[in-house]
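Q: Sequence plus the predicted model coming up.
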Amino acid sequence: MKIDSLDLGERPVILAPMEDVTDPSFRYMCKRFGADMMFTEFISSDGLIRDAKKSLDKLNISDAERPIGIQIYGHLIDAMVEAARMAEEANPNVIDINFGCPVRKVAARGAGSGMMREPDKLVEMTRQIVNAVKLPVTVKTRLGYDDESRIIVELAERLQDVGVKALTIHGRTRAQMYKGEADWSLIGQVKNNQRMHIPIIGNGDIDGPVKAKEMFDRYGVDGIMIGRATYGRPWIFKEVKHYLASGEVLEQPSVIERVDIAKEHFRKSIEIKGDRVGVFEIRRHFSSYFKGLPDFKETRFKLVTANDPIEIFQLLDFVAERWGNFEEIKSMIYRSPLSGKE
């Protein structure tokens, strides 16, 4: 699969952009386990042009993360064009436009998937961004705003016509949020439309290697993007790629192995962000790493409230000691939560 001249190989497995999740330390872990491409958290165009620190900080990427895309969102065309130029200065591999976020505070302003209520404006915004930057521009979107406006088949053609180099489609409408099952049939229609020649990346409800292969085989997509199933499970990229190559389902990491992974993630978090912010940003991941452990509530509370890195490492050692000897837990199938943003 190629995005313009960027070659991602056959059947790439891509990390979805997720607010408050795909920060640099989590991207580091996903890359270590084989993510073929990654995206930043989405970045507000308004925040960028106002020089808001939180938005500017999200532009920080490293060569070790490549290939990587910077994703922007907003509802004003001029602001989005300027934000795209600013994102290009950070030198990612692609600029990605978010037309998929269903969260009320984003969509209600006409940004994210709220833009799907105004497809003409959506296409014009995309056209102007494509013309304003030299990097490839990609788009992530949904099937439509609601069940009465599933416009993705026509919209995909229009986006291709204005110069988009790849399209990621989440198989739900904005109205669905994350409820119900993702409908991949329309993703398949886009992919199998003879007029389409850009890569089509499918997204939605991929929770493991078997589902990933099924989506490739059934709908013929060029790549898949995984979001919520990566929570506490960055090794899912290794699982999927191994299964695609061999047909073998890998055994899930033991509790002790998960502790080692969580420690590595935590070290990277404080290395990049410092002790205070690094501690704060790792908390959202700890619950997911150890989801399903019995009688874990008290230890979980300590993990997500402790402020001293030394204390946190000691708590992780306690997790390994307390739960690491349970063979039935070591062999259980670990399931990531299907909640959150993607």
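A: Alright, I've got the coordinates.
Q: Please make it C-alpha for all contacts and neighbour counts, starting now.
A: Fine.
Q: Show me which helix runs longest in this structure.
A: Longest helix in the chain by number of residues (criterion: DSSP state H): helix 255-289.
Q: From the chain's centroid, how far away is it?
A: Offset of helix 255-289 from its chain centre (CA atoms, centre = their mean, to the nearest Å): 18 Å.
Q: helices and strands around that helix, which ones?
A: Using 3 or more CA pairs under 8 Å, 6 or more residues apart in numbering; DSSP states H and E, the elements in contact with helix 255-289 are helix 24-32, helix 297-305, helix 309-323.
Q: report the angle between the axes of it and helix 309-323?
A: On the basis of axes from the mean of the first three to the mean of the last three CA atoms, to 10 degrees, helix 255-289 is oriented at 120 degrees to helix 309-323.
Q: how about the helices and strands packed on helix 255-289 in a markdown table, adding distance to Ile3 and mean neighbour count?
A: A markdown table is the format used below for the helices and strands packed on helix 255-289 (distance: least, CA to CA, whole Å; neighbours: other CA atoms under 10 Å):
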| stretch | distance to Ile3 | mean neighbour count |
| --- | --- | --- |
| helix 24-32 | 19 | 22 |
| helix 297-305 | 39 | 14 |
| helix 309-323 | 41 | 16 |
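Q: Arg127: which of the ones you listed is closest?
A: Using CA to CA as the measure, helix 24-32 is the one of the helices and strands packed on helix 255-289 that comes nearest Arg127, at 29.3 Å.
Q: before we go on, here's another structure to hold up against the first:
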Amino acid sequence: MKIAGIEFRERPLFLAPMEDVTDPSFRYMCKGFGADMVYTEFISSDGLVREGAKSVAKLNISDGERPVGIQIYGHLIEPMVESARIAEAARPDVIDINFGCPVRKIAGRGAGSGMMRDVPLMVEMTRRIVEAVKVPVTVKTRLGWDEEHRNIEEIALRLQDAGIAALTIHGRTRAQMYTGEADWTLIGRVKNNPLMKIPVIGNGDIDSPQRAAEAFDRYGVDGVMIGRATYGRPWIFREIRHYLDTGELLPQPSVCERVEIAKRHLAKSVEVKGERVGVLEMRRHLSNYFKGLPDFKPTRLQLVTLTDVNEINATLDYIAQEWGGADLSGAVPPPLSHGI
């Protein structure tokens, strides 16, 4: 499979762009476990044009995560074109346009999946961005606005004509948000339309190796994008790749293995963002690594309230000893935080 001049191995796996999730440290982890391509969190075109610190910081990418896409969103053509130029200066491998975010504050003002209510504007915006930059432009979108307007088959062809290099489709309408099951049948129809010449990447409910294999084998997509199933489970890419290559299921990482993964993730977060911000932004990830452990609530609260890296690592050592049976003679139960 190829996206413009970017070559991928057979049946590639993509990390979905997710706000407050796919920061540099998480992309680093997923890349290490075999993600073939990763994406930044989505970036506001208005924020980039106004040089907002939070938006500009999201342009931070590194050579070690390539190929990497920067995703932008907005509802006005001129700011989107300008933000694409700004994003291009950060040297991504692709610029991805978000036409899929269903969140009310985004879609309600016509950005994200809200653009699906004005297909001519969506197509014109895409065409202008393609013309404005030299890197490949891709799009991520949904099946349509609602059940009465599941018009992705028409939209896909029009976006292809506008010059995009690949299309990712989340198998739900905007009205569904993240409820119900993703409709891969319609994704498959887009892919198997003989008029479609660009790669089609499927997204939605890929939470196991078996589902990923079905997406490739039954629906014929060129790639699979994985989103929510990566929370606290960046190794899902390794699991899926092994299954695709061998037909065998890998065992889940042990508690001790998950502790070491969490430590690596924490260290990368601190390296990229400094101790204070790196620790604060790791909180959303840390407790997800240990979902399902019995009697874990007090320790989970520690993980999401501690601010010192050494104390967090000591807590992780305690988890390895208490739930993983690791021989860590220095590990002790973490002290309760104030007010807990």
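A: Ah, there it is. No experiment lies behind these values; they were computed from the predicted model shown.
Q: rewinding a little: of all the helices and strands packed on helix 255-289 of structure 1, which one is nearest Glu257 of structure 1?
A: Of these, nearest to Glu257 of structure 1 by CA to CA is helix 309-323, at 8.5 Å.
Q: how close does that closest one sit to structure 2?
A: For helix 309-323 of structure 1, the mean deviation from structure 2 after alignment is 0.7 Å (mean CA distance after the TM-score superposition for structure 1).
Q: Can you pull out the residues in contact with that helix?
A: Contact with helix 309-323 of structure 1 is made by Val255, Ile256, Val259, Lys263, Asp275, Val279, Leu293, Thr299, Lys302, Leu303, Ala306, Ile329, as judged by CA atoms under 8 Å, 6 or more residues apart in numbering.
Q: same check, this time on stretch 36-51 of structure 1
A: So stretch 36-51 of structure 1 is contacted by 8, 12-24, 27, 31, 54-56, 58-59, 65-74, 79-80, 82-83, 86, 98 (CA under 8 Å, 6+ apart).
Q: Straight-line length of it, end to end?
A: 31 Å (CA to CA, to the nearest Å).
Q: Kindly report the same for stretch 28-46 of structure 1.
A: Distance across stretch 28-46 of structure 1, first residue to last, is 27 Å (CA to CA).
Q: That stretch maps to which residues in structure 2?
A: When structure 2 is aligned by TM-score structural alignment, the counterpart of stretch 28-46 of structure 1 is residues 28-46.
Q: returning to what we had before: would you list the buried entries among the contacts of helix 309-323 of structure 1?
A: Among the contacts of helix 309-323 of structure 1, the ones that count as buried by 16 or more other CA atoms under 10 Å are Val255, Ile256, Val259, Lys263, Asp275, Val279, Leu303, Ile329.
Q: For Ala72 of structure 2, which non-adjacent residue is closest in space?
A: Just so we're on the same page, residue 72 of structure 2 is Ile rather than Ala. Distances taken as CA to CA, 6 or more residues apart in numbering put Ile43 closest to Ile72 of structure 2, at 4.7 Å, once the chain neighbours are dropped.
Q: Thr141 of structure 2 too?
A: Spatially, and ignoring its direct neighbours in sequence, Thr141 of structure 2 is nearest to Gly100 (4.0 Å; CA to CA, 6+ apart).
Q: can you pull the contacts of that neighbour?
A: Counting by CA under 8 Å, 6+ apart, Gly100 of structure 2 makes contact with Gly112, Ser113, Gly114, Lys140, Thr141, Arg142, His170, Arg174.
Q: So which of the residues you listed is the closest to Glu148 of structure 2?
A: For the contacts of Gly100 of structure 2, the nearest to Glu148 of structure 2 is Arg174 (11.4 Å; CA to CA).
Q: list the contacts for the closest one?
A: Listed by CA under 8 Å, 6+ apart, the contact set of Arg174 of structure 2 reads Gly100, Cys101, Pro102, Ser113, Gly114, Arg142, Leu143, Gly144, Trp145, Asp146.
Q: Among those residues, name the buried ones.
A: Buried among these (16+ other CA under 10 Å): Gly100, Cys101, Pro102, Ser113, Gly114, Arg142, Leu143, Gly144, Trp145, Asp146.
Q: Unless I misread the structure, the second one falls within a strand.
A: To tie it back to what came earlier, the one meant is Cys101 of structure 2. No - Cys101 of structure 2: not assigned to a strand; according to DSSP: H, G, I helix; E, B strand; the rest coil it is coil.
Q: sorry, back to before: what would the buried ones among the contacts of helix 309-323 of structure 1 look like in JSON lines with distance to Ala90 of structure 1?
A: As requested, those are exported to JSON lines (distance: CA to CA, whole Å):
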{"residue": "Val255", "distance to Ala90 of structure 1": "38"}
{"residue": "Ile256", "distance to Ala90 of structure 1": "38"}
{"residue": "Val259", "distance to Ala90 of structure 1": "34"}
{"residue": "Lys263", "distance to Ala90 of structure 1": "29"}
{"residue": "Asp275", "distance to Ala90 of structure 1": "25"}
{"residue": "Val279", "distance to Ala90 of structure 1": "26"}
{"residue": "Leu303", "distance to Ala90 of structure 1": "34"}
{"residue": "Ile329", "distance to Ala90 of structure 1": "43"}
